[in-house]
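Engineer: fold the stuff below for me.
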Amino acid sequence: MLCEGAIMIALSLVLGLLKVFELPQGGSVSLEMLPLLLFCVRWGMGGGLIACFAFGILQVFIQGAVSWGWQSILLDYVLAFGVIGVAGLGKGKPGGIFWGSILGGAARFIIHYISGITIYKIVAPTEIFGTVFDNPSLYSLVYNGSYVGIDIVLCLVIFGILYAPLKKYFTGADLKK
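Structural biologist: You can find the predicted model right below:
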């Protein structure tokens, strides 16, 4: 588990550097959640939380952090990526890779959303996607939803394509004795 966790964290860090697009206040579309979600669903929530928190901490140092102080680093990196570990609740369950991914991605979004309405409200009013936002709650919903939602959908599509040939790995059947 330890070796697989280290490999998945490293792969996530590399995939996080390959961004489809990046938003001005941080946040980007990438496949960095893919290996983390797979690890969580294979090994469960305990190991998943540890691996995801480790990824969040390493991400600050390796990929760099866009922040407005230590609070936003704690929320947008350590906690937001750490809670992806709840995807581990899908371990051993039918379709666990899919609903676990949705659960982990939703948990990440919730932390980013909280960060947006508490810390990043200082940038309001602001414009994004051609619309000016005065309301920090709506801004955070649109801003964070725009990239986290796409990340979740990309992961689900890739897991859907790979599910039939790699089902025993997605369900952790290869780990059973």
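
Engineer: hey, let's count contacts and neighbours off CA atoms from now on
Structural biologist: Will do.

Engineer: which residue packs closest to L31, ignoring adjacent ones?
Structural biologist: L15 (5.6 Å; Cα to Cα, 6 or more residues apart in numbering).

Engineer: remind me what the strand or helix carrying the one you found packs against, helices and strands.
Structural biologist: Using DSSP states H and E, L15 sits within helix 2-17. Under the contact criterion of 3 or more Cα pairs under 8 Å, 6 or more residues apart in numbering; DSSP states H and E, helix 2-17 touches helix 33-43, helix 45-62.

Engineer: any idea which of these is most buried?
Structural biologist: Among the helices and strands packed on helix 2-17, helix 33-43 has the highest mean neighbour count (mean count of other Cα atoms under 10 Å), at a mean of 27.

Engineer: just give me the longest helix of this structure.
Structural biologist: Identified as the longest helix of the chain according to DSSP state H is helix 136-170.

Engineer: list the buried residues of it.
Structural biologist: For helix 136-170, a neighbour-count test (16 or more other Cα atoms under 10 Å) marks 136-137, 139-149, 151-152, 154-156, 159, 163, 170 as buried.

Engineer: by contact count, what packs against that helix?
Structural biologist: With contacts defined as 3+ Cα pairs under 8 Å, 6+ apart, the packing partners of helix 136-170 are strand 28-29, helix 33-43, helix 96-118.

Engineer: residues touching the residue nearest the centre of the chain, list them.
Structural biologist: Of all residues in the chain, the one closest to the mean position by Cα atoms, centre = their mean is M33, 4.7 Å from it. M33 is in contact with 12, 151, 155, counting by Cα atoms under 8 Å, 6 or more residues apart in numbering.

Engineer: hmm, back to that, ok, the residue nearest to L31 - contacts?
Structural biologist: For L15, the contact set (Cα under 8 Å, 6+ apart) comprises 30-32.

Engineer: apply 10 Å and report the result again.
Structural biologist: Residues near L15 by Cα atoms under 10 Å, 6 or more residues apart in numbering: 9, 30-35.

Engineer: kindly report the same for I128.
Structural biologist: 23-24, 139, 142-143.

Engineer: mind putting the residues you listed into TSV with distance to I114?
Structural biologist: Putting the contacts of I128 into TSV (distance: Cα to Cα, whole Å) gives the following:
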residue	distance to I114
L23	18
P24	18
Y139	11
V142	13
Y143	12
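
Engineer: here is a second sequence; please produce its structure as well for comparison:
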Amino acid sequence: MDNVMPSDKERSFVDILKSIAPYIAIAFIILSYLGFAGDFIRIKVDGNKTYYTLASILSDFSFSCNFLVWIGVLLPAAAIALIAFFPKKKEMIFASMAIMIVSTVFTFIIKDLYASKFKNAESSFALWGVWMPSFMAISTFILLLSTCESEAYTVTDICECGMLIAMAFVLNFIKLFSMPTGGSINLQMVPLFILALRRGPIKGFVACGLVYGLLTCLTDGYGLATFPFDYLIGFGSTCVLGFVSKVVFDSKRKFYDYVGILLIVAGGIVATCLRLLGSTISSMVLYDYTFADGIVYNAAYIPLQGLFALIVTVALYGPLQKLNKIYPVR
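Structural biologist: From the prediction side, this is the model:
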């Protein structure tokens, strides 16, 4: 009997930590704005160092990537709003985590983006520039732990995710055709769309963004530097379809219900646009493309991949409805 009370106390303490974790994340997000307190980055050109505050970078509209800095700074406010208004909705906590991942990555690359304005420039974070991405990363990690803790992975989940990831991995090597400017068209996104629809946004992001993204990043041969934008955001974006899965597979839906089809198409379009944005930013950061050039290059194949994947996924909607009735996802 003496052993019962400590376990109950321990369990209640864990429950308390789970309930306040989103608010701890908010505190770290707010602390991240200390990046405005002083010098954010230093740029070294021909041996001369110049310090720039975050405010001066935001107000420099001659900087072509200025809008990306604004996105990185403003997105955390959206994450705070989602957590504050929906503290117990795990989907909203997950959406906040996804927002913070994007914002953290954008903030980490501010110094490299701004250095591209200058010829033969070297960049590094100044004292206050370390605060922002560091606290953003901490808040992202807390939100990730909070969402993953609320998701139980059954043997069925692992097996189905594994099979769909394996299908996507094989389809990645089966090219329908290659584009003259680079990139190829294949059907790798079809299993990822289905995975997100079947397993929801959280498991969809973990399976498609983290697992499949890392797997393809390691085998494509472009280096780990491409992982955050081309793979984590690129394939993790499929989790958008997970947000509509409950409506798409509602038992009241008719066979090939038009509302379900519209939601699949809308989710697929948003996911494809996010993948296009991620790959465009990767082109800007790694290959010194302008935003316009990056869009043109990646738009030659990513939208077509999304289109082919959507056509196949919509065609499979009816069989997926029947599958979900036989093997419903709880």
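
Engineer: hmm, back to that, for the helix holding L15 of the first structure, grab the matching residue range in the second structure.
Structural biologist: Per TM-score structural alignment, the counterpart of helix 2-17 of the first structure in the second structure is residues 158-173.

Engineer: do stretch 82-91 of the first structure as well
Structural biologist: Alignment of stretch 82-91 of the first structure against the second structure: residues 236-245, by TM-score structural alignment.

Engineer: the matching stretch: end-to-end distance?
Structural biologist: Using Cα to Cα, to the nearest Å, the span of stretch 236-245 of the second structure from its first residue to its last is 16 Å.

Engineer: hmm, L37 of the first structure is touching G82, no?
Structural biologist: No: with contact defined as Cα atoms under 10 Å, L37 of the first structure does not reach G82; the gap is 11.2 Å.

Engineer: need the overlap of contacts for the two.
Structural biologist: Residues touching both L37 of the first structure and G82 (Cα under 10 Å, 6+ apart) are 48, 52, 104.

Engineer: to which residue of the second structure is the first one aligned?
Structural biologist: What it means is G48 of the first structure. Match for G48 of the first structure (TM-score structural alignment): G204.

Engineer: pull the contacting residues for its match.
Structural biologist: Neighbouring residues of G204 of the second structure by Cα under 10 Å, 6+ apart: 161, 192-198, 210-211, 235-243.

Engineer: give me that answer again for 6 Å
Structural biologist: Counting by Cα atoms under 6 Å, 6 or more residues apart in numbering, G204 of the second structure makes contact with 196, 239.

Engineer: repeat for I26 of the second structure
Structural biologist: Applying Cα under 6 Å, 6+ apart to I26 of the second structure gives the contacts I80.

Engineer: what about it, helix or strand, and which?
Structural biologist: Using DSSP H and E, I26 of the second structure maps to helix 4-32.

Engineer: residues of that helix that come out buried?
Structural biologist: For helix 4-32 of the second structure, a neighbour-count test (16+ other Cα under 10 Å) marks 18, 21-26, 28-32 as buried.

Engineer: cool, stretch 90-101 of the first structure as well?
Structural biologist: Across stretch 90-101 of the first structure, burial judged by 16+ other Cα under 10 Å covers 90-92, 96-101.

Engineer: how about stretch 19-38 of the first structure?
Structural biologist: Neighbour-count burial for stretch 19-38 of the first structure flags 27-38 (criterion: 16+ other Cα under 10 Å).

Engineer: ok, stretch 80-93 of the first structure next?
Structural biologist: Neighbour counts over stretch 80-93 of the first structure (16+ other Cα under 10 Å) mark 80-92 as buried.

Engineer: and those as a markdown table, adding distance to A65 of the first structure?
Structural biologist: Formatted as a markdown table, the buried residues of stretch 80-93 of the first structure follow (distance: Cα to Cα, whole Å):
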| residue | distance to A65 of the first structure |
| --- | --- |
| A80 | 13 |
| F81 | 13 |
| G82 | 15 |
| V83 | 18 |
| I84 | 18 |
| G85 | 21 |
| V86 | 23 |
| A87 | 24 |
| G88 | 26 |
| L89 | 29 |
| G90 | 30 |
| K91 | 31 |
| G92 | 35 |
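
Engineer: now, which of those sits nearest Y120 of the first structure?
Structural biologist: Of all the buried residues of stretch 80-93 of the first structure, A80 has the smallest distance to Y120 of the first structure: 14.8 Å, by Cα to Cα.

Engineer: please identify the helix or strand for the closest one.
Structural biologist: Assigned by DSSP H and E, A80 of the first structure belongs to helix 80-82.

Engineer: mean shift of that helix relative to the second structure?
Structural biologist: Its matched residues in the second structure lie on average 1.8 Å from helix 80-82 of the first structure after superposition (mean Cα distance after the TM-score superposition for the first structure).

Engineer: what's that helix packed up against?
Structural biologist: In terms of contacts (3 or more Cα pairs under 6 Å, 6 or more residues apart in numbering; DSSP states H and E), helix 80-82 of the first structure is packed against helix 45-62.

Engineer: quick one, helices of the stretch 51-200 of the second structure?
Structural biologist: Taking DSSP state H, counting those that start in this stretch to define them, one finds helices in the stretch 51-200 of the second structure at 54-58, 66-85, 90-108, 110-115, 127-149, 155-171, 189-204.

Engineer: now these as a markdown table including distance to E10 of the second structure?
Structural biologist: Formatted as a markdown table, those follow (distance: least, Cα to Cα, whole Å):
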| stretch | distance to E10 of the second structure |
| --- | --- |
| helix 54-58 | 43 |
| helix 66-85 | 26 |
| helix 90-108 | 23 |
| helix 110-115 | 43 |
| helix 127-149 | 16 |
| helix 155-171 | 27 |
| helix 189-204 | 27 |
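
Engineer: out of those helices, which is closest to L215 of the second structure?
Structural biologist: Evaluated over the helices of the stretch 51-200 of the second structure, closeness to L215 of the second structure peaks at helix 155-171, with 8.3 Å, by Cα to Cα.

Engineer: buried stuff in the closest one?
Structural biologist: In helix 155-171 of the second structure, counting by 16+ other Cα under 10 Å, buried: 161-162, 164-165, 167-169, 171.

Engineer: now the angle from the helix holding I26 of the second structure to helix 66-85?
Structural biologist: Taking axes from the mean of the first three to the mean of the last three Cα atoms, to 10 degrees, one finds helix 4-32 of the second structure and helix 66-85 inclined to each other by 150 degrees.
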